[in-house]
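J.: one predicted model, sequence on top.
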Amino acid sequence: MTIKNQSAFIRAIANDNSLPIEKAALELWIKDLENPFRWTLRPLLQLIFALLLHVTWFVKRLPLPQFSGHSLLQKMICWFCKHLVSPEANLLILRHFATESNILNFLSENSGQSVVVDLYPKRIDDMLQDTFVKHDQELFDAFLHLGDVKNAQNKFYSAITWQRWQTIDMADFKLERKASQVIDFETAHALFMCLFCFLLKRDEYRDAINGFNLDQSIAIRIGRIINKPEIVEMAYNKYPHYLVGPWNLSQRFLMHGFFTEYLYAELEEIRLSAVGKEADNEQIADES
């Protein structure tokens, strides 16, 4: 669909830069919004799978022997991604691992901690080795070691370090495109969420869907470092002390993805500005 055929609202958000988001991510999302399956198949599947999810959640919370199938979960999700999920949605999924890994590494590095997150898959097959489960565990482990929020102290931009930061280059992502890859991002999540609930132990799944609420804590800490407390407004998911169930999971999951994209873009802009100033200073020093 060309720009002139897009609705007025889609054209508006495509050109609005009030919230920080990289152009590549925004273009992927706009294209995903235009996927006809999002407006036809998704509502029906979300209704069916939301009901199934709540039944699965109830059964998993019963005092029964717990089981998990991490390897099977990874293989099934990767199969869906390879054969059914649209290229745009796959790229958004791959980007999400990179954005959150960068955010956690930035937070750890600039809080004086040694936590290193190394989840930067470039292909679907890179997600086969416990990536989805490890993604949540890395987040929780980071908060175990970050310590007091006072460790996140306001720094001049020149004092911020970026040694563990990896800039996202869309050319690094490798996808084998298939004609069957037609499912949009949100429909894909509707398919995945029951698998997660069924193939994780009850506390693993409960922790995973409540991990989104640490977005607020991340924003508070990074806001202190870069002296922008207003970035906490980017966090839709809040109040991690209040544990929730799977209700409204799709929206909370999606808003978590937006949050990491916003925060990544905000930090990348600061990094590029610092690099530019450093280059200018070096040029001035050479000329003098």
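T.: Looks like it came in fine.

J.: hey, let's count contacts and neighbours off CA atoms from now on
T.: OK.

J.: how about the helices of the stretch 101-250 of the chain, start to end?
T.: For the stretch 101-250 of the chain, helices defined by DSSP state H, counting those that start in this stretch occupy the ranges 131-146, 185-199, 202-210, 215-225, 249-287.

J.: next up, a structure to set beside the first:
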Amino acid sequence: MSAIDPVEQLSNEPHDPRDPDPWVALFLDRSLPMNERTKAAMLVDQRSRSRQFLLPAIRPIARVLIIVFQIMKIFVSNRFTSSKLLHRLLSWGLKTFVSPEANYLVLRHFHVGSEILDFIARNTKELGVPTNPIRPTTLDHVKDEIFLNHDLNLYNFVIRLNRALREQGHTLKPPAKLDFSGISDEFPIEPMPRKWTNFIDLQSAIEIFTPMYQLFLTDRDFWRASNSLQLDETIAIYVATLMQAPGLVALVNNRHPMVPLSTMRAGFRLMLHGLSAESLHGFLVECKHGRMPQLARIVSTPNLAHQLPITEAA
């Protein structure tokens, strides 16, 4: 595979006014805060032939398998589940078949999620809420059950934060001074495999892995993982409250956690989850470096937070 940097690839793309490249347009657009390298990796991955031709074929098969495995689990229950085996298969699958851009986005997501929770914890120090950061640097770290632990961390954090607020009789409120010291510009992620077999895009990989997730996890673990995607709204509200920026919720499209959505579209919602997390983290990076003014519209427009969630076309 080509080792051309995604940023360089999109930056140097020729521009034909009669046939403009939509991916280049999205890369150059700066309406949403996002790490440049991450945005480029996402767009290069999205415009790949794998996503164009493989994804439409994989998606219906994956969704049929989700139904089959759900019916099967009625009879076999959780007797044949294994999170350790699942994560070993995921690690092997990512290293062997998934594109380097997609693998970079996967590992980066754990850093981003950890830092967003850390930001909330640092700015509510009086509550003493612990965090359990996940910071993988290689695909071998996937074997440490990091996908399952990522979901556990999210729910445990929400429970501990709100129990502390109840016990102390407090409500979430902005601190006297915001602490951005836990927010990083980049993460120490090692180069990803670039063999000829590493061609599957992120969204196709997610569609393939979702039935495996259901097969190897208990029902509670799988449903918790699927429903955790809608907690994007909850976490965004926490950050928006601390920063007095209600419009931040507009960066989130996975919403309404009290009305869980079907697991059939978990793959698409997982892509939105990654985008929402990157946008929220990108906003925090901008604020850390004092580049807040260019995001004033997002921060000061609370009615944007009431937009309906985006749904995927059938």
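T.: Ah, there it is. As the structure is a computational prediction, the values presented were derived from the model and not from experiment.

J.: tm score of chain vs chain?
T.: Overlay of the two chains. TM-score (TM-score structural alignment, normalised by the length of the first structure): 0.88; 270 aligned residues with a CA RMSD of 2.0 Å.

J.: report the central residue of the second structure.
T.: residue 274 (2.3 Å; CA atoms, centre = their mean).

J.: so what's the aligned partner of residue 175 of the first structure in the second structure up against?
T.: In the second structure, residue 175 of the first structure lines up with residue 192, judged by TM-score structural alignment. Applying CA atoms under 8 Å, 6 or more residues apart in numbering, one finds that residue 192 of the second structure lies in contact with 95, 100-101, 103-104, 138.

J.: go with 10 Å
T.: Neighbour list for residue 192 of the second structure: 94-95, 98-104, 137-139, 198 [criterion: CA atoms under 10 Å, 6 or more residues apart in numbering].

J.: map residue 232 of the second structure onto the first structure.
T.: So, by TM-score structural alignment, residue 232 of the second structure is matched to residue 215.

J.: so residue 67 of the first structure sits against residue 201, correct?
T.: Yes. Assessed by CA atoms under 10 Å, residue 67 of the first structure is found in contact with residue 201 at 5.7 Å.

J.: if you count surrounding residues, which of those two has more?
T.: Shown here are residue 67 of the first structure and residue 201; by other CA atoms under 10 Å, residue 201 has more neighbours (19 against 12).

J.: just tell me what that one corresponds to in the second structure.
T.: So, by TM-score structural alignment, residue 201 of the first structure is matched to residue 218.

J.: cool, residue 187 of the first structure as well?
T.: Using TM-score structural alignment, residue 187 of the first structure pairs with residue 204 in the second structure.

J.: can you lay out the helices of the stretch 101-250 of the first structure as CSV showing distance to residue 97 of the first structure?
T.: Shown next, in CSV, are the helices of the stretch 101-250 of the first structure (distance: least, CA to CA, whole Å):
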stretch, distance to residue 97 of the first structure
helix 131-146, 7
helix 185-199, 15
helix 202-210, 15
helix 215-225, 15
helix 249-287, 9
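
J.: which stretch among the ones you listed comes nearest residue 33 of the first structure?
T.: helix 185-199 (8.9 Å; CA to CA).

J.: quick one: list the elements packing against that closest one.
T.: helix 23-33, helix 36-61, helix 70-83, helix 87-109, helix 202-210, helix 249-287 (3 or more CA pairs under 10 Å, 6 or more residues apart in numbering; DSSP states H and E).

J.: single out the most deeply packed of these.
T.: helix 87-109 (a mean of 23; mean count of other CA atoms under 10 Å).
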